[in-house]
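Peer 1: sequence-free structure coming up:
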């Protein structure tokens, strides 16, 4: 569950904006998930069932701002086209108590060990019940026997209650080796993750705590842990523990790589080392799908809203990402790629609207025309002697044809940095410290690969096959559609370029 103080500061700023109630279709994404109306934040209860990806999410069914937190619900077969469903778990208000339904997870109780199924495996949802009047957060369970359309709260809730104000975001999964269900929960102010174990999903015993390592600059939230094969070798599996928190840029996620034995997680790296999931200023509260096909680990995060108000919706999800661990000179590191569920379906999604070019010599700037700003771009640069190469996107021209606004995405070869530069488009909208965002990344054989996913108001940039990722929110003018490829202080070759148009026309 995302941080209230941060959200309220956004809302206060937006309340002063006279633009607040004007429809903003120019910024509603086409291939990223948004609710039909109103506020959303963290993804919750991600689970794959019967050929469909279910997405539950933090949702305000009443208005277009944070509050009345409930679990919204949608499902999809391709992770792009979503069927919106009724609210699955609504906020509960009584005379004395308000119970908001904060973040959590969902599992399929295949063996009905909970005894809550009615002849078939029930879906069990685990969430944090936030009681603001009592200043208490505890862990609740609810169950569904109709495929997740409706849930009934477990009669003996709470299943875990420490009488704490900040204790949230249960993530539950099956650990085959120890033959038990595992839950991770955030001990927010202690900067710790607490592990619990259960045989029946109802009675939970504490196993261990992990924490006080990595970035401890703010409260820890939304923890989860998954196994990943190193370099694709299933005989060499490591565990990845992820945490959400607020860092120097704002929304931040860090990860730890190590071992988990069914009770304790041990970090392989120095306790002071901070490894970032995303080097941007927007990606937050991500969790993976449970039960995904072929045991694939697909991560989905919330892209926190930027400095503009949108209406009649606010908030969107990231592109789903496939996760992998790879050996690098710095050690074992996380790699992320836009999910193959979508990438393998681009031809159909784009309806054959594809621009494809090869071996373009770039010295200075080369205009590529206009795009829809709902595009999936893949490029490979042979840097040669260029100190800087990349793209200028969302270019807006004045009446004389001069570019007056643009967003630059590229690679700074003399600094070994992937970067996003919004200095000519987002000043006064973004925090000044986030106008330029970068991530250290080395070329491979003198080449760099850049994937750019631009979708109206979101920008996700993947470098060298997902070694680095920068995600951020942007708010280009509706007519800002120019795209240019460039090389500075030398020349380069654009070895390969593909631009898919994913707009829903």
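Peer 2: Cool, the structure landed. Since the structure is predicted, the reported quantities are computational estimates derived from the model, not experimental observations.
Peer 1: switch to C-alpha atoms for all contacts and neighbour counts from now on
Peer 2: Fine.
Peer 1: can you tell me which residues contact residue 45?
Peer 2: 54, 55, 56, 57, 104, 105, 106, 107, 125, 126, 289 (Cα atoms under 8 Å, 6 or more residues apart in numbering).
Peer 1: Quick one: residues contacting the residue nearest to it when sequence neighbours are not counted.
Peer 2: Leaving aside its sequence neighbours, residue 45 sits nearest to residue 105 (Cα to Cα, 6 or more residues apart in numbering; 3.7 Å). Taking Cα under 8 Å, 6+ apart as the contact definition, residue 105 lies against 44, 45, 46, 125, 126, 127, 169, 170, 171, 172.
Peer 1: quick check, nearest of those residues to residue 359?
Peer 2: Among the contacts of residue 105, residue 46 lies closest to residue 359 (Cα to Cα), at 41.4 Å.
Peer 1: host element of that closest one?
Peer 2: In this structure, residue 46 is located in strand 38-49 according to DSSP states H and E.
Peer 1: the inter-axis angle of the helix or strand that that strand is followed by versus strand 38-49?
Peer 2: Per DSSP H and E, the first helix or strand lying C-terminal to strand 38-49 is strand 52-59. Here the directions of strand 52-59 and strand 38-49 differ by 150 degrees (axes from the mean of the first three to the mean of the last three Cα atoms, to 10 degrees).
Peer 1: what's next to strand 52-59, contact-wise?
Peer 2: By Cα under 8 Å, 6+ apart, strand 52-59 touches 1, 38-48, 68-79, 88, 101-103, 289.
Peer 1: Apply 7 Å and report the result again.
Peer 2: By Cα atoms under 7 Å, 6 or more residues apart in numbering, the residues outside strand 52-59 that reach it are 39-48, 69-77, 102-103.
Peer 1: Equivalent analysis for stretch 203-213, please.
Peer 2: Contacting residues not belonging to stretch 203-213 are listed as 159, 191-198, 263-265, 271-272 [Cα under 7 Å, 6+ apart].
Peer 1: could I get the contacts of residue 105 as a markdown table with distance to residue 22?
Peer 2: Below are the contacts of residue 105 laid out as a markdown table (distance: Cα to Cα, whole Å):
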| residue | distance to residue 22 |
| --- | --- |
| 44 | 29 |
| 45 | 32 |
| 46 | 32 |
| 125 | 36 |
| 126 | 37 |
| 127 | 34 |
| 169 | 34 |
| 170 | 37 |
| 171 | 38 |
| 172 | 40 |
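Peer 1: Please compare the first structure with the one that follows:
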């Protein structure tokens, strides 16, 4: 009954907070909480024919605090419905927070696996962490396991960082990886196994930093993809290297070969997954169509978050299908269901030469834009798309043909400091840009996911459309089509 009353109290506070939210930057087709703070996506799972997404949530404040699990579900990965908060902290196993984790369908029992957070000295950020489960038969109300924690403490050679369990089943055995750090502050991922999700045996280290990949690996995810194994991680503490690793913390992947019998993972180098400003803590799941689908947190720690003044903060990215491309590169592309967002289609030009710029006037805030540049015989220096606002506001996406570099510039749309991100891209004669624009976000998918760039933006003025541009010479526009998109929250 105490847990029920905590959920009711949190829901009541959330309802009250929602009434005070300023809608100016509220997103139209992304997962958000009704109000206040959210961060990592948790527990992505398909259960009884519906998609469930949980997220780290503080229902009492627009700033990070004692973590709860917020909850949405959908039949189509597009139209989301808010459900009651799934987990609240305060029990002996999770006194100071229900931190990130995962979800599995265990023969009809939806099981959440999460980290319990416990402060020893909050001011000095001294804490310890353990692993717990909560169970549900209806996918809405969850009861914490009476014998939590299922893993009380990390291996003896660990630092206190011990969190973010990702669980999956291989043959008849459950496996769990956790983000961890050694006592020497070396980031790593460790592995456990279980027959029943309740009693766990430590297997060993799955992968570990060579000293260059940070002091802690958060939010790990491990899965098979096209015959290879992929480890996605969010390392803390990687130093910036030119145009790489420019965010406070990074999210990326290692691809290689794995043997369950020996827990041996032979992998290549760490690669950033998204080259924008605001992509972190990605998680994936396998759906009933056989797709590996990823969703990330669409913000970054210590970034400028002006929506706090509006009574909310944080959102999740669009769902993306993950595939393996050439040279073991991870590609991400929007799920096909996102075409359900489209309201009206406008094909503006096809096989047309562009000598300077082509302007599309629209004050619609929610847009999908597809532009295809034929670069094969062009002597242009740069081509790209500019999202236009009043009084000089803009978000600019530029491809430098000679340098083979894609640049996203948000300095004139709310990111005055550190507003530019770059990504190497060999367009190979054809540049395809698929761009999703929301009230305070942009997601770019270039050349079928060879590059993705995700950033929040906070324009103060009304949008007046977008334009295609070229510099120094003509370029052929093979296609320019855009769609107005529906607001799923209205």
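Peer 2: Perfect, thanks for sending it. None of these values were measured; they are calculated from a predicted model.
Peer 1: filter the contacts of stretch 203-213 of structure 1 to the buried ones?
Peer 2: The neighbour-count criterion (16 or more other Cα atoms under 10 Å) marks 159, 191, 192, 193, 194, 195, 196, 197, 198, 265 among the contacts of stretch 203-213 of structure 1 as buried.
Peer 1: What about these, which are in strands?
Peer 2: 192, 193, 194, 195, 196, 197, 198, 265 (DSSP state E).
Peer 1: Nearest to residue 226 of structure 1 among those?
Peer 2: Taking these together and measuring to residue 226 of structure 1 by Cα to Cα, the closest member is residue 265, at 11.2 Å.
Peer 1: re earlier: the contacts of residue 105 of structure 1 in strands, which ones?
Peer 2: 44, 45, 46, 125, 126, 127, 169, 170, 171, 172.
Peer 1: among the residues you listed, who's most crowded?
Peer 2: Taking other Cα atoms under 10 Å as the neighbour criterion, residue 44 ranks highest of those with 34 neighbours.
Peer 1: Could you pull up the residues touching the counterpart of that one in structure 2?
Peer 2: Alignment note (TM-score structural alignment): residue 44 of structure 1 maps to residue 42 of structure 2. Counting by Cα under 7 Å, 6+ apart, residue 42 of structure 2 touches 53, 54, 55, 56, 100, 101, 102.
Peer 1: Could you double-check that the fifth one lies in contact with residue 114?
Peer 2: Yes: proximity of residue 100 of structure 2 to residue 114 meets the contact threshold set by Cα atoms under 7 Å, at 5.6 Å.
Peer 1: for the stretch 1-150 of structure 1, what spans make up the strands?
Peer 2: Taking DSSP state E, counting those that start in this stretch as the criterion, the stretch 1-150 of structure 1 contains strands spanning 38-49, 52-59, 70-76, 82-89, 92-93, 98-108, 123-131, 136-144.
Peer 1: In structure 2, what range does the third one match?
Peer 2: Structural correspondence for strand 70-76 of structure 1: residues 68-74 of structure 2, per TM-score structural alignment.
Peer 1: Could you do the last one as well?
Peer 2: Against structure 2, the aligned range for strand 136-144 of structure 1 is residues 128-136 (TM-score structural alignment).
Peer 1: how about residue 174 of structure 1, what's its match in structure 2?
Peer 2: By TM-score structural alignment, residue 174 of structure 1 lines up with residue 169 in structure 2.
Peer 1: how about the strands in the stretch 301-450 of structure 2?
Peer 2: According to DSSP E, counting those that start in this stretch, the strands that the stretch 301-450 of structure 2 contains are 312-313, 320-324, 330-334, 342-354, 357-361, 367-374, 382-389, 394-400, 405-409, 420-424, 430-438, 441-446.
Peer 1: helix, strand or coil for the residue nearest the centre of structure 2?
Peer 2: Centrality entry for structure 2: nearest residue to the mean C-alpha point is residue 296, 0.8 Å, by Cα atoms, centre = their mean. Three-state assignment for residue 296 of structure 2 (DSSP: H, G, I helix; E, B strand; the rest coil): strand.
Peer 1: show me the contacts for it.
Peer 2: Neighbouring residues of residue 296 of structure 2 by Cα under 7 Å, 6+ apart: 41, 279, 280, 281, 282, 283, 316, 317.
Peer 1: you'd agree residue 58 of structure 2 is up against residue 39?
Peer 2: No: under the criterion of Cα under 7 Å, residue 58 of structure 2 makes no contact with residue 39, lying 9.1 Å away.
Peer 1: coming back round to it: quick one: which two of the ones in strands among the buried ones among the contacts of stretch 203-213 of structure 1 are the most distant?
Peer 2: Largest separation among those by Cα to Cα: 192 and 198, giving 20.0 Å.
Peer 1: one step back: quick one: closest of the strands of the stretch 1-150 of structure 1 to residue 502 of structure 1.
Peer 2: Using Cα to Cα, the strands of the stretch 1-150 of structure 1 put strand 82-89 closest to residue 502 of structure 1, at 14.9 Å.
Peer 1: tell me the angle the closest one makes with strand 123-131.
Peer 2: Going by the same axes, to 10 degrees, strand 82-89 of structure 1 makes 60 degrees with strand 123-131.
Peer 1: start and end residues in structure 2 for the longest strand along structure 1, please.
Peer 2: If you go by DSSP E, structure 1 has its longest strand at strand 482-501. Under TM-score structural alignment, the match for strand 482-501 of structure 1 in structure 2 covers residues 465-484.
Peer 1: Could you pull out the buried residues of the matching stretch?
Peer 2: Across stretch 465-484 of structure 2, burial judged by 16+ other Cα under 10 Å covers 465-466, 468-471, 474-484.
Peer 1: again, but for stretch 307-325 of structure 2
Peer 2: Residues of stretch 307-325 of structure 2 classed as buried by neighbour count (16+ other Cα under 10 Å): 307-308, 310-324.
Peer 1: One more: stretch 389-397 of structure 2?
Peer 2: For stretch 389-397 of structure 2, the buried set under the neighbour-count rule, 16+ other Cα under 10 Å, comprises 389, 393, 394, 395, 396, 397.
Peer 1: distance of residue 67 of structure 1 from residue 8 of structure 1?
Peer 2: Residue 67 of structure 1 sits 10 Å away from residue 8 of structure 1, taking Cα to Cα, to the nearest Å as the criterion.
Peer 1: swap in residue 341 of structure 1?
Peer 2: Counting by Cα to Cα - residue 341 of structure 1 and residue 8 of structure 1 are separated by 36 Å.
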